[in-house]
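*Asks:* Predicted model, plus sequence, below.
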Amino acid sequence: MTTTSAFPALDGVLFFPVTPFTAGDRVDIPALKQHVDERVAAGPGGVFIGCGTGEFHALSAGEYADVVRAGVEATAGRVPVLAGVGGPLGHARECVAAAVSAGVDGLLVMPPYLVRGPQDGVASYIEAIAASTDLPIIAYHRGSAQLTLPTVERLLDLPTLMGIKDGVGDVALAQQFVRAARTHGRSDVQFFNGLLTAEASQSAYRAIGIPLYSSAVFAMAPEIALAFYSAYEAGDEVRQDQFLDEFFTPLVRLRDTTPGFAVSLIKAGVRLGGLEVGGVRPPLTSPTHAQVEVLAELLSTGRRIAA
């Protein structure tokens, strides 16, 4: 089959920016540009703007357009920029148009919200988004858009499918997806570990042929994320274990105390780093003062290990 040859080249730590809000609950574009510019300078392999960590679910179509445009401008062509699209199909199509206008390099197709359709409907949803643009797309396997092997085999017929991001954690199923791509001759399709705090599970994903992962930690502490990635690339299991035992595993425990903390804690960590990005929008909640103190101690430990 004919596939797209101009897929963005992604490598290294993948950066998912937060979306800053002012005290008046408006998107803070200057803070967002500073956040993206500083983190891109640290050396990620790509920027995923307006996605889960960026509170895509809480943005209006107009806010989304502003966020994506600011992300592209702040990145300034240094690495590829992909934007999240999803939710109601009509809204997703509006987001596609805004992302295309902003000049992104690709799209991460997130799930439709509230409703859960059969596999034919999930595939049709992703196909409908793909049909609205020539941009490469990544299908996000999670939530109300969990994929089966037959659905992945169907999606592999999309010439603009550049990747599948796994947010479910079924490693055996993920391995079947990887093997299906090989069988279909789709060596151009990339697979990503998109689990929350992906570093905690990445060794298992690498073993099944999925070397890429998203790092929410990079948004708040790039030095920690990069130091772990360096140990991961070098096969330094002793150093990886130290990060896992003293930083990532305690971070996961703190994260799991409250629904939505996969975003809320990252935003708190960015604030601890000196950039005022505001809180999260409902239905998410911000961590308590005591929880922020625990996070600060963990970040101090992580930075000590990184140094």
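*Replies:* Arrived safely, thanks for sending. Residues are numbered from 1 along each chain as shown.

*Asks:* Every contact and neighbour count from this point should use C-alpha atoms.
*Replies:* Will do.

*Asks:* For Ala70, identify the helix or strand it belongs to.
*Replies:* Here Ala70, judged by DSSP states H and E, is contained in helix 61-75.

*Asks:* swap that for Thr151, please
*Replies:* Here Thr151 is assigned to helix 149-155, by DSSP H and E.

*Asks:* Only the buried residues of the helix or strand where Leu295 lies, if you could.
*Replies:* Assessed by DSSP H and E, Leu295 sits inside helix 289-306. By neighbour count on 16 or more other Cα atoms under 10 Å, the buried set for helix 289-306 is 291-292, 295-296, 298-299, 301-303, 305-306.

*Asks:* what about versus this one:
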Amino acid sequence: MKSLLFKRKSKSDFLFDLFNYSILTIGMLLILYPLFFVLIASFSDPNYIYSGDVWLFPKGFTVDGYQRIFNDASIWIGYGNSMLYATLGTLISVSFTLLAAYPLSRKDFVGRNLFMWFFMLTMFFSGGLIPTYLLIKDLGMINTIWALVVPGAAGVFNIIIVRTFFQSTIPDEMREAAFIDGSTNTNFFFQFVIPLSKPIIAVMVLFHVVGFWNGFFDALIYLNEEVKYPLQLVLRNILVQNQVNSNMMVDVESYAAKLRVTELIKYGVIIVASLPLLILYPFLQRYFVKGVMIGSIKG
């Protein structure tokens, strides 16, 4: 059957498919190869990396970089901080997004257009960095976890996506039937809306986890103590400023050797920092496409 379908294709269709697959393959390689290079470089002797000999397989195989990373306390502290910030921040942000989007999706909510206009206004205008910093300071949140998870807890773009999902997925007839049976707005939201919204919740969880896990700018601005730094800020110091913890270099004497070890640690920390997201995505992937498409194009 497959051979018959294949034979029915015209020459132009075949060339079109060949062109598309070629472009997609090239695009895939352009995206995947840098990640693959970082992986093999983290196991390679830095001398081979500098000379350009590492491009497909590790050379001078070594796990020295990972040993130094896993033996350093600052990496684990940053890891723990990032896990805490991502977990708490995602919980708060997804909760606020759902609670804001549901009433805005209700046709019987008086003034919903006014609230929507007010929310959308914040997408185009903001106070800027200095007023925001002064506000965070006046609220007493400087050098606390709340400075990282509260200011951006409710993203308007995400609220619009979730609101559209509710409008296209939760029919008014279901709500009316539930109210006839004695349900309240709160019971309907938690017993019907939330269970039916797993795809969009999974999308929001993935969006926020990635955002919090990869974020370092807010921590750079609002945190003063290194013990509270997330992993991405520790990684930034290593990549941008070459600030490798001295505990990692305790047995390295020459400057050239320190540069080689620093290079190993850079690649290793990138891989270590990416692992949680690589592990999380497969569990949410089956909901991801469905949630994005319904929340984006229906309405």
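*Replies:* Cool, the structure landed. The shown structure was predicted, so the numbers you read here are calculated from the model rather than taken from an experiment.

*Asks:* Superposing both, give me the TM-score.
*Replies:* The TM-score (TM-score structural alignment, normalised by the length of the second structure) is 0.19; 102 aligned residues with a Cα RMSD of 6.6 Å.

*Asks:* Show me what the helix holding Thr151 of the first structure is packed up against.
*Replies:* helix 119-131, helix 171-183 (3 or more Cα pairs under 8 Å, 6 or more residues apart in numbering; DSSP states H and E).

*Asks:* quick one on the thing from earlier: max pairwise distance over the buried residues of helix 289-306 of the first structure: which two?
*Replies:* By the measure Cα to Cα, Gln291 and Ala306 form the most distant pair in these, at 22.4 Å.

*Asks:* Next, the buried residues of the next helix or strand after the helix holding Ala70 of the first structure.
*Replies:* The helix or strand immediately downstream of helix 61-75 of the first structure is strand 81-85, counting by DSSP H and E. Of the residues in strand 81-85 of the first structure, 81-85 count as buried by neighbour count, 16+ other Cα under 10 Å.

*Asks:* and the gap between the closest residue to His141 of the first structure other than its chain neighbours and Gln175 of the first structure?
*Replies:* Excluding the flanking residues, the one nearest His141 of the first structure by Cα to Cα, 6 or more residues apart in numbering is Asp166, at 5.0 Å. Applying Cα to Cα, to the nearest Å, the value for Asp166 of the first structure to Gln175 of the first structure is 11 Å.

*Asks:* Those two: which is more packed in?
*Replies:* Legend: neighbour count by other Cα atoms under 10 Å for Asp166 of the first structure and Gln175, higher for Asp166 (25 against 16).

*Asks:* right, and the more buried one touches Ile138 too?
*Replies:* No - contact criterion Cα atoms under 8 Å: Asp166 of the first structure and Ile138 do not qualify, at 10.3 Å.

*Asks:* hmm, back to that, what packs against the helix holding Leu295 of the first structure?
*Replies:* helix 222-234, helix 237-243, helix 249-255, helix 261-272.

*Asks:* Turn these into TSV, columns for mean neighbour count and distance to Asp37 of the first structure.
*Replies:* Output for these, formatted as TSV (neighbours: other Cα atoms under 10 Å; distance: least, Cα to Cα, whole Å):
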stretch	mean neighbour count	distance to Asp37 of the first structure
helix 222-234	19	13
helix 237-243	16	26
helix 249-255	17	26
helix 261-272	22	14
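
*Asks:* Select, out of the ones you listed, the one closest to Ala42 of the first structure.
*Replies:* helix 222-234 (6.8 Å).

*Asks:* Now do the closest one and helix 289-306, the angle between them.
*Replies:* Relative orientation of helix 222-234 of the first structure and helix 289-306, computed by axes from the mean of the first three to the mean of the last three Cα atoms, to 10 degrees: 50 degrees.

*Asks:* which other helices and strands contact helix 222-234 of the first structure?
*Replies:* Checking 3+ Cα pairs under 8 Å, 6+ apart, helix 222-234 of the first structure ends up next to helix 217-220, helix 237-243, helix 289-306.
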